[in-house]
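1. coordinates only, sequence not included:
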């Protein structure tokens, strides 16, 4: 077997503000880590009393919320309360955004397949 283990710590150097306004840190991305993965996984955060911009990806996403509570919105009329350990599946092309009305950050893991690419976040998707 020619596979290798890979361990990575979440640190301050990898954080960036995504175009939707969330704070992200890509944990495992096959192109950046040279790993044989069909998905990418990122740690994300929405600051207290804020929200991400409505956006859509052409790929499905899965969110696992780790800390905090808020609201996951999929269009103007539908919303889902979320808290730590809530899981959300977002179909490809679905309008989505996250609201954090709380006094503490809302954190999550986001899995995208195929792996996320920055160019997917263009003006027509925000």
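-> Looks like it came in fine. Quick caveat, the model's predicted, so the values are computed rather than measured. Numbers count the residues shown, from 1 in each chain.
2. CA atoms for contacts and neighbours, from now on please.
-> Fine.
3. Nearest residue to residue 79 in space, please, no chain neighbours.
-> Nearest residue to residue 79, sequence neighbours excluded (CA to CA, 6 or more residues apart in numbering): residue 73, at 4.3 Å.
4. surely that neighbour meets residue 97?
-> Yes: assessed by CA atoms under 8 Å, residue 73 is found in contact with residue 97 at 5.3 Å.
5. So between these two, which is more surrounded?
-> Neighbours per residue, other CA atoms under 10 Å: of residue 73 and residue 97, the larger number sits with residue 97, 21 against 17.
6. Ignoring the adjacent residues along the chain, who's closest to that one?
-> Nearest residue to residue 97, sequence neighbours excluded (CA to CA, 6+ apart): residue 54, at 4.8 Å.
7. With residue 91 instead?
-> Nearest in space to residue 91, with sequence neighbours left out and distances taken as CA to CA, 6+ apart, is residue 60 at 4.7 Å.
8. another structure for you, compare them:
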């Protein structure tokens, strides 16, 4: 069993420009898991850099509103919406609301920095 308390997790800045708090990853969990879960937040008017990862992602919106581009399609996501991103898909999310955009990102197999490719500066 693993208990992860939000108050004890430091935020990091992701390479694509989002604030990340990683809850579960095989590197910080006693049990063998093959996925990672992170809470991400994006300030008003900001967008992540276009990127792709080798793994499959699921985004689950906790707060706010954003335009989420997956390959050539754009989807408007709001609180409690979710989206599946197939492996190696070009993607970014943009905060189009008046509050911070907060979402969970579930990655399987687990996110690794070397699997994340930033496609723009």
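-> That came through fine. Because the structure is a prediction, the values reported are computed rather than measured.
9. TM-score for these two?
-> Comparison of the two superposed chains (TM-score structural alignment, normalised by the length of the second structure) gives a TM-score of 0.90, and 121 aligned residues with a CA RMSD of 1.8 Å.
10. sorry, back to before: map the residue nearest to residue 97 of the first structure across to the second structure for me.
-> In the second structure, the residue paired with residue 54 of the first structure is residue 50, using TM-score structural alignment.
11. quick one: contacts for the alignment partner in the second structure of the residue nearest to residue 79 of the first structure?
-> Taking TM-score structural alignment, residue 73 of the first structure has residue 69 as its aligned residue in the second structure. By CA atoms under 8 Å, 6 or more residues apart in numbering, the contact set of residue 69 of the second structure is 75, 90, 91, 92, 93.
12. ChimeraX command for the buried members of those?
-> In ChimeraX syntax, the buried subset of the contacts of residue 69 of the second structure is picked out as below (16 or more other CA atoms under 10 Å):
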select :90,91,92,93
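13. just checking, which of the contacts of residue 69 of the second structure belong to strands?
-> Using DSSP state E, the subset of these located in strands is 75, 91, 92, 93.
14. The first structure: helices as residue ranges?
-> With helices called from DSSP state H, the first structure shows them at 30-33.
15. Quick test: name the residue nearest the centre of it.
-> The centroid of the first structure falls nearest to residue 110 when counting by CA atoms, centre = their mean (3.7 Å).
16. Nearest spatial neighbour of that one, chain-adjacent residues omitted?
-> residue 63 (4.6 Å).
17. Check residue 81 of the second structure too.
-> Counting by CA to CA, 6+ apart, residue 81 of the second structure lies nearest to residue 61, which is 5.5 Å off, once chain neighbours are set aside.
18. Verify the stated contact: that neighbour with residue 76.
-> No: using CA under 8 Å, residue 61 of the second structure makes no contact with residue 76, being 10.9 Å away.
19. of these two, who's got more company?
-> Neighbours were counted for residue 61 of the second structure and for residue 76 using other CA under 10 Å; residue 61 has more, 23 against 14.
20. Using JSON lines, lay out the contacts of residue 69 of the second structure together with distance to residue 38 of the second structure.
-> Shown next, in JSON lines, are those (distance: CA to CA, whole Å):
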{"residue": "75", "distance to residue 38 of the second structure": "21"}
{"residue": "90", "distance to residue 38 of the second structure": "19"}
{"residue": "91", "distance to residue 38 of the second structure": "17"}
{"residue": "92", "distance to residue 38 of the second structure": "16"}
{"residue": "93", "distance to residue 38 of the second structure": "15"}
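21. For the aligned partner of residue 9 of the first structure in the second structure, give its distance to residue 73 of the second structure.
-> Counting by TM-score structural alignment, residue 9 of the first structure lines up with residue 5 in the second structure. Applying CA to CA, to the nearest Å, the value for residue 5 of the second structure to residue 73 of the second structure is 36 Å.
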